[in-house]
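Asker: sequence first, then the predicted structure:
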Amino acid sequence: MWDWSKLSIVRGDITKQKADVIVNAANVSLLGGGGVDGAIHKAAGPELLKECKKFHGCPTGEARVTKAYNLNAEYIIHTPGPIWRGGFFDEESLLRKSYVSSLKKAIELKVKSIAFPSISTGGHKFPLDTASEIALNTISEFLNSEENEIENIYIVCKSEDTFNQYEESKRKLVG
């Protein structure tokens, strides 16, 4: 049974989070951009861009792994989340896929800790209440069904509103 004590919702800057893996809410080019993606590229340093260019992009919902360079982590898992278009283009399923793809990569890497941002809720405009429930449900369901060594999962929320919504969604799920 999934142990919710393994999950911490924290307020802060994901580029400062200490974890074995930091998840990047990337764009499909993997070449940096705004929001979390731009901040991670800037903090990690120019070597990250060089490594990301080798992938020639990544489809929405899939994931790619790079070194973390100047971040306080071993790896970065890059996953493009969906752009919200009213919910008519399979956005919820694609967001789940982003979390699952990232978790699968983390398990392959045999890491003990992983830090996620709130994927797709910034510039991609995914509704925060729905995205937080999808994130927490997907993480719980996946780790409940897979052999893994993950001991600590962090949801790193940049804003107070995001933090409060994740806490509310967690209360709804845990009871």
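Answerer: Nice, thanks for sending it over.
Asker: please count neighbours and contacts with C-alpha atoms only from this point.
Answerer: Fine.
Asker: and residue 100, that's in a strand?
Answerer: No - looking at residue 100 with DSSP: H, G, I helix; E, B strand; the rest coil, it is helix, so not inside a strand.
Asker: now for it: which residues touch it?
Answerer: Contact analysis of residue 100 by CA atoms under 8 Å, 6 or more residues apart in numbering lists 138, 139, 142.
Asker: assign the last one to helix, strand or coil.
Answerer: Spelled out, that is residue 142. Under three-state DSSP, residue 142 falls in the helix class.
Asker: out of everything not next to it in sequence, what's closest to it?
Answerer: Distances taken as CA to CA, 6 or more residues apart in numbering put residue 100 closest to residue 142, at 6.9 Å, once the chain neighbours are dropped.
Asker: how far away is the one you found from residue 143?
Answerer: Using CA to CA, to the nearest Å, one obtains 9 Å as the distance from residue 100 to residue 143.
Asker: check residue 24 too.
Answerer: 20 Å.
Asker: this is the comparison structure:
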Amino acid sequence: MEFDVVQGDIAEQSADALVNAAGTSLEMGSGVAGALRERAGEEINEEATEKGPIDLGTAAVTDAYDLNADHVIHAAAMPHYGDGQATEESIRDATRNALEKADDLQCRSVVMPALGCGVAGFDLEDGAAIIGEEIEEYESDHLEEVRFIAYSDDEYDTIRSVTGKATESEQGETGADQ
């Protein structure tokens, strides 16, 4: 399975499945969820909230509506807004469950954001390491490509460095080889 880090807006990506950084309620508010809802249309939020709430660390699937994907996998790495923050365990479980859902759907490509590292308050460097480990260790039946997406330049640089996806010259620039 190919694994790479890319930069951009997840709502602009093309893949069999896009992963939403969801809370357990599955209400699509801000951040990744808001970007996906804005591009997909309000129907995605209605379908997602009908499927919620779900347990922390689990995932649910909706149609992708107007997104350039077949499915959106809502991975609950954080509790409902205001009910706490993401943890190492919730990020690990949500990542693994999102990959399993993609495999169950026979997806060949999936785009995954930094689950739990935005409004959920988990440290990006630590979260990226957890997500990268889960992607690397996952044994897939169908997935051929996983793209770990970063929105900002800083997020992109951090994720590439932590997951080992940066080139040697990039690692030298960030001090990773010192």
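Answerer: Received, thanks. All figures in this text were calculated on a predicted structure; none of them were measured in a lab.
Asker: residue 24 and residue 143 of structure 1: which has the busier surroundings?
Answerer: Between residue 24 of structure 1 and residue 143, counted using other CA atoms under 10 Å, residue 24 has the larger neighbour count: 31 against 19.
Asker: and the residue nearest to residue 142 of structure 1, how far is that from residue 106 of structure 1?
Answerer: For residue 100 of structure 1, the distance to residue 106 of structure 1 - CA to CA - is 10 Å.
Asker: contacts only, for residue 98 of structure 1.
Answerer: Going by CA under 8 Å, 6+ apart, residue 98 of structure 1 touches 60, 61, 62, 63, 79, 80, 81.
Asker: and in structure 2, which of those residues remain?
Answerer: Compared against structure 2 with both residues aligned by TM-score structural alignment, their matches' CA atoms under 8 Å, the contacts of residue 98 of structure 1 retain 60, 61, 62, 63, 79, 80, 81.
Asker: how deep is the aligned residue in structure 2 for residue 93 of structure 1 tucked in, by neighbour count?
Answerer: Alignment note (TM-score structural alignment): residue 93 of structure 1 maps to residue 89 of structure 2. For residue 89 of structure 2, the neighbour count with other CA under 10 Å is 13.
Asker: list the contacts for residue 89 of structure 2?
Answerer: residue 57.
Asker: is it in a helix, a strand, or coil?
Answerer: Put simply, residue 89 of structure 2 is helix when judged by three-state DSSP.
Asker: what are the ranges of the helices in structure 2?
Answerer: 31-40, 42-51, 88-104, 124-137, 153-163, 168-174 (DSSP state H).
Asker: tell me the buried residues within the kept ones among the contacts of residue 98 of structure 1.
Answerer: 60, 61, 62, 63, 79, 80, 81 (16 or more other CA atoms under 10 Å).
Asker: export the residues you listed to a markdown table and append columns for distance to residue 50 of structure 1.
Answerer: Listed next are these as a markdown table, based on distance: CA to CA, whole Å:
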| residue | distance to residue 50 of structure 1 |
| --- | --- |
| 60 | 21 |
| 61 | 22 |
| 62 | 20 |
| 63 | 17 |
| 79 | 17 |
| 80 | 18 |
| 81 | 22 |
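Asker: and the two most separated of those?
Answerer: 63 and 81 (9.8 Å; CA to CA).
Asker: save the contacts of residue 100 of structure 1 as TSV, and put in distance to residue 156 of structure 1 and neighbour count too.
Answerer: Converted to TSV, the contacts of residue 100 of structure 1 look like this (distance: CA to CA, whole Å; neighbours: other CA atoms under 10 Å):
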residue	distance to residue 156 of structure 1	neighbour count
138	16	19
139	14	19
142	19	17
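Asker: for those residues, which pairs are in contact in structure 2 too?
Answerer: These retained in structure 2, by both residues aligned by TM-score structural alignment, their matches' CA under 8 Å: 138, 139, 142.
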